[in-house]
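Engineer: fold the following, please.
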Amino acid sequence: MMNARTSLPTQILLSGALGIALMGCSGGGDGSSGGGSGGSGADTSAGVTSGSTTGSSTPGSSTSGTGGDGTTTSGTGGDGTTTSGTGGDGTTTSGTTTSGTGGDPTGGAGTGGSGTGGGGTITCPSTALRAGDTNQTVTVGSRSRSYVLHVPAAYDGSKPVPLVLDFHGLGGSGPSQRSGSPYPAQTDPEGVIMAFPSGLNGPSGPAWNVGPCCVADTDDVAVAKAIVAQIQETACIDPKRIYAVGFSMGGGMSHYLACQAADVFAAVAPAAFDLLEENVGGCNPSRPISVITFRGTSDPIVPYAGGYSSVVPGMPITFLGAKKGFEAWADINGCTGSPSAENGDGCSTYSACQDGVEVTLCTKQGGNHEAGNARVGWPALKRHTLP
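Structural biologist: Coordinates of the predicted model:
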């Protein structure tokens, strides 16, 4: 834990951004919060309703328009269940096993429409989502929260695919993160669906609540879970392959979800942010969870060595630092032994951890306040699934 409390230059922090400005990660968005700041009181997971699509379904766009309502209805695709009966071995039709005329009516595993079989645990909607970006909303408690839903051309709805939530930095938005994120280039060919949520306005602009900072009176863990649940209604998502990534303040949200929502997220990949001295003590994930963190040694916003920051008025925080955060995650996940030597991408890994999870720190020598290396991050994430 650090005792040094050297204040970061507030002007640099605001302009270079726990937000998104330094490496072009803010391009293509207006930097405003899609969620707004209306309402008061903490959000809860109760009261989640289906969101609506308000915008073009044209690939790569995220602006609102009037060309159709863009909504997609979900289908049933069969439930893969077995009904009782008195006959034969039974037959399987569209994922539902019917009774025969005598004997054991097990009828085999069956398949749930386009999903996988074995009891129909994953049932793909009968109508596949159209490729492109659409603006979506989900209601959590009394607040409507927005996100950009990205459906790649490779997604055809015939089989379960991973879902990745990608969180923006301080002062950013879902659309700006969609524009600047390095992950779609890696995940699109595999048909992976992504969501880019927008934070609520805090003292320094749109942000995420990670405990001591950086926006109050919102439960953003509940928001993330609600977005996942809503997307699962209309897309064929593998519930064991849901991941969180993020840049800067969004990296902080990814860390926080690993601490607070390991029951939903299989692994996380934060960039340009650390665990905090103020919240590491409350980081008690429900199970071991893989974490791959990207940090630059010359980051002027979140120093590699850690330290005190008062960029958000009234919400000071103390970054653990890249190395101490790496060690903290290794301790949280019950890792033993020493981490590997850095590879060609600057990545060092604790691999002897509980339940086969991994803790990795990728250091970019001379690296600035910048997004993570998705070419490294995505393969690391997809190796891990929920138990």
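Engineer: contacts and neighbour counts: CA atoms only from here.
Structural biologist: Fine.
Engineer: residue 212 contacts residue 278, correct?
Structural biologist: Yes - judged on C-alpha atoms under 8 Å, residue 212 makes contact with residue 278 at a distance of 6.5 Å.
Engineer: list residues touching both of those two?
Structural biologist: Taking C-alpha atoms under 8 Å, 6 or more residues apart in numbering as the contact rule, residue 212 and residue 278 both touch residue 317.
Engineer: please report how far the residue nearest to residue 241 when sequence neighbours are not counted lies from residue 348.
Structural biologist: Excluding its sequence neighbours, the residue lying closest to residue 241 (C-alpha to C-alpha, 6 or more residues apart in numbering) is residue 162, at 4.9 Å. Residue 162 is 25 Å from residue 348, where distance means C-alpha to C-alpha, to the nearest Å.
Engineer: second input sequence below; structure requested for side-by-side comparison:
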Amino acid sequence: MKRSFGAVVAVAILTLGLTACGSSTGSEGGSGASSSSGASSSSSGSGCGANRLEPGSSTTVHLTSAGRDRSYLVSVPKDYSADTPTPVVMAFHGRGRTSDQMEKLTGFSDKPAIAVYPQGLTGSKGAAWQGASYASDADDVKFTGEVLDKVESDLCVDTDRVYAAGMSNGGGFASLLACRMSDRFAAFASVSGAYYGGTRAGCNTAGAVPIMEFHGTGDPTMKYEGGNGKGGEYISVPEYIDQWVARDQCSHEAEVDEPVDGVEHRVFADGCRNGSEVQQYRIDGGGHSWPGAPEGMGTGRDTPSLPATDLIWEFFQNHRLSEHQ
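Structural biologist: Got it, this is the predicted structure:
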């Protein structure tokens, strides 16, 4: 199962050449429906055949969730067709950040997918997501389901290929979604994640969950060995990985390779239930950043030679929701 890093980059270059995101911005009103439960029996959402958002554009959409005005940024691929079910990547920003910043940080809008960047509500320490003590009292899991419902009604979504990723507090929230919404997302990724106690609610009953994690051993914000942060106590990255390996019932023996100098890539896939897997990139001395992101968008040492977005996208493409039910 050892992977070729050069092949990953080659695939990434090809996919980057297929689509591009426009820069137009607009707004659209609307209220979200309640989140549905269970995976759809069809691979396409209700929005197929409609054309409610312009291909090649990024648009801010508003909806009402629990009486509050909420929003998300949605980027539609330039070659999007209303008759072709398209995958979705939802990307959650870190504490104090915005959906616009998350789009620039990750570049998921350059992939052949509908990229969705939800905006967190302001808590005690800036915009944040459920699972950390500094977050607002909003039910962000419910909000996420409402956003997904709205995206599926506005666009032609492949409901078998819906994915979630996040950075820092957003990475912790993506992990919470892995516990609470494994019936709607096919795979998850967390980068420099904040694994506070609240991010593990519901994990004991989660389905089989493919998950990928990136973390620097020199992260000054969310320490690799765990600690006590602005949102409370958080577990170490090795403990976090061990928990997901156990939940997915994988063998604790990992296949290990070194895609770039100073990066250990571990893959737990043997014996995992329902085709799930756990992957980790341990970045020696790496800081609190999204590897491969534009310079200056993190703290501590960057890892420009490790393209996290490309690796996450390739990981996502290997998983379908129907395979893990």
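Engineer: TM-score of the superposition?
Structural biologist: Once superposed, the chains reach a TM-score of 0.77 (TM-score structural alignment, normalised by the length of the second structure), with 270 aligned residues with a C-alpha RMSD of 2.4 Å.
Engineer: returning to what we had before: which residues sit in contact with the residue nearest to residue 241 of the first structure?
Structural biologist: For residue 162 of the first structure, the contacting residues are 192-193, 237-239, 241-243, by C-alpha under 8 Å, 6+ apart.
Engineer: how about those residues in TSV, adding distance to residue 253 of the first structure, neighbour count and secondary structure?
Structural biologist: Rendered in TSV, the data for these read as follows (distance: C-alpha to C-alpha, whole Å; neighbours: other C-alpha atoms under 10 Å; DSSP: H, G, I helix; E, B strand; the rest coil):
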residue	distance to residue 253 of the first structure	neighbour count	secondary structure
192	21	21	coil
193	19	25	strand
237	22	26	strand
238	22	20	strand
239	20	21	strand
241	18	21	strand
242	15	25	strand
243	12	27	strand
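Engineer: out of those, which comes closest to residue 225 of the first structure?
Structural biologist: Relative to residue 225 of the first structure, the closest of these is residue 242; by C-alpha to C-alpha it sits at 10.5 Å.
Engineer: which residue, other than its chain neighbours, is closest to the aligned partner of residue 107 of the second structure in the first structure?
Structural biologist: Per TM-score structural alignment, the equivalent position to residue 107 of the second structure in the first structure is residue 182. Distance criterion C-alpha to C-alpha, 6+ apart; nearest residue to residue 182 of the first structure, sequence neighbours excluded, is residue 374 at 5.8 Å.
Engineer: wouldn't that neighbour be in contact with residue 166 here?
Structural biologist: No - the pair residue 374 of the first structure / residue 166 is not scored as a contact, 11.6 Å apart, by C-alpha under 8 Å.
Engineer: more crowded one of the two?
Structural biologist: Per other C-alpha atoms under 10 Å, whichever of residue 374 of the first structure and residue 166 has more neighbours is residue 166, with 29 against 20.
Engineer: regarding the more buried one, what is its secondary structure?
Structural biologist: strand (DSSP: H, G, I helix; E, B strand; the rest coil).
Engineer: quick one: map it onto the second structure.
Structural biologist: The equivalent of residue 166 of the first structure in the second structure is residue 91 (alignment by TM-score structural alignment).
Engineer: ok, that match - contacts?
Structural biologist: So residue 91 of the second structure contacts 102-103, 115-118, 164-166, 170 (C-alpha under 8 Å, 6+ apart).
Engineer: in PyMOL, how would I select the buried members of these?
Structural biologist: To isolate the buried subset of those in PyMOL, counting by 16 or more other C-alpha atoms under 10 Å, use the following:
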select buried, resi 102+103+115+116+117+118+164+165+166+170
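Engineer: and of the contacts of residue 91 of the second structure, the nearest to residue 191 of the second structure?
Structural biologist: Nearest to residue 191 of the second structure among the contacts of residue 91 of the second structure is residue 166, at 6.3 Å by C-alpha to C-alpha.
Engineer: spatially nearest residue to the closest one (excluding sequence neighbours)?
Structural biologist: Counting by C-alpha to C-alpha, 6+ apart, residue 92 is the residue found nearest to residue 166 of the second structure once chain neighbours are left out, at 4.5 Å.
Engineer: and the helices in the stretch 101-250 of the second structure?
Structural biologist: Taking DSSP state H, counting those that start in this stretch as the criterion, the stretch 101-250 of the second structure contains helices spanning 140-154, 169-180, 237-247.
Engineer: okay, the ones you listed in CSV with distance to residue 52 of the second structure next?
Structural biologist: Listed next are the helices of the stretch 101-250 of the second structure as CSV, based on distance: least, C-alpha to C-alpha, whole Å:
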stretch, distance to residue 52 of the second structure
helix 140-154, 6
helix 169-180, 27
helix 237-247, 38
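Engineer: among those helices, which comes closest to residue 27 of the second structure?
Structural biologist: Residue 27 of the second structure sits nearest to helix 140-154 of all the helices of the stretch 101-250 of the second structure, at 13.5 Å, using C-alpha to C-alpha.
Engineer: many thanks, have a good one.
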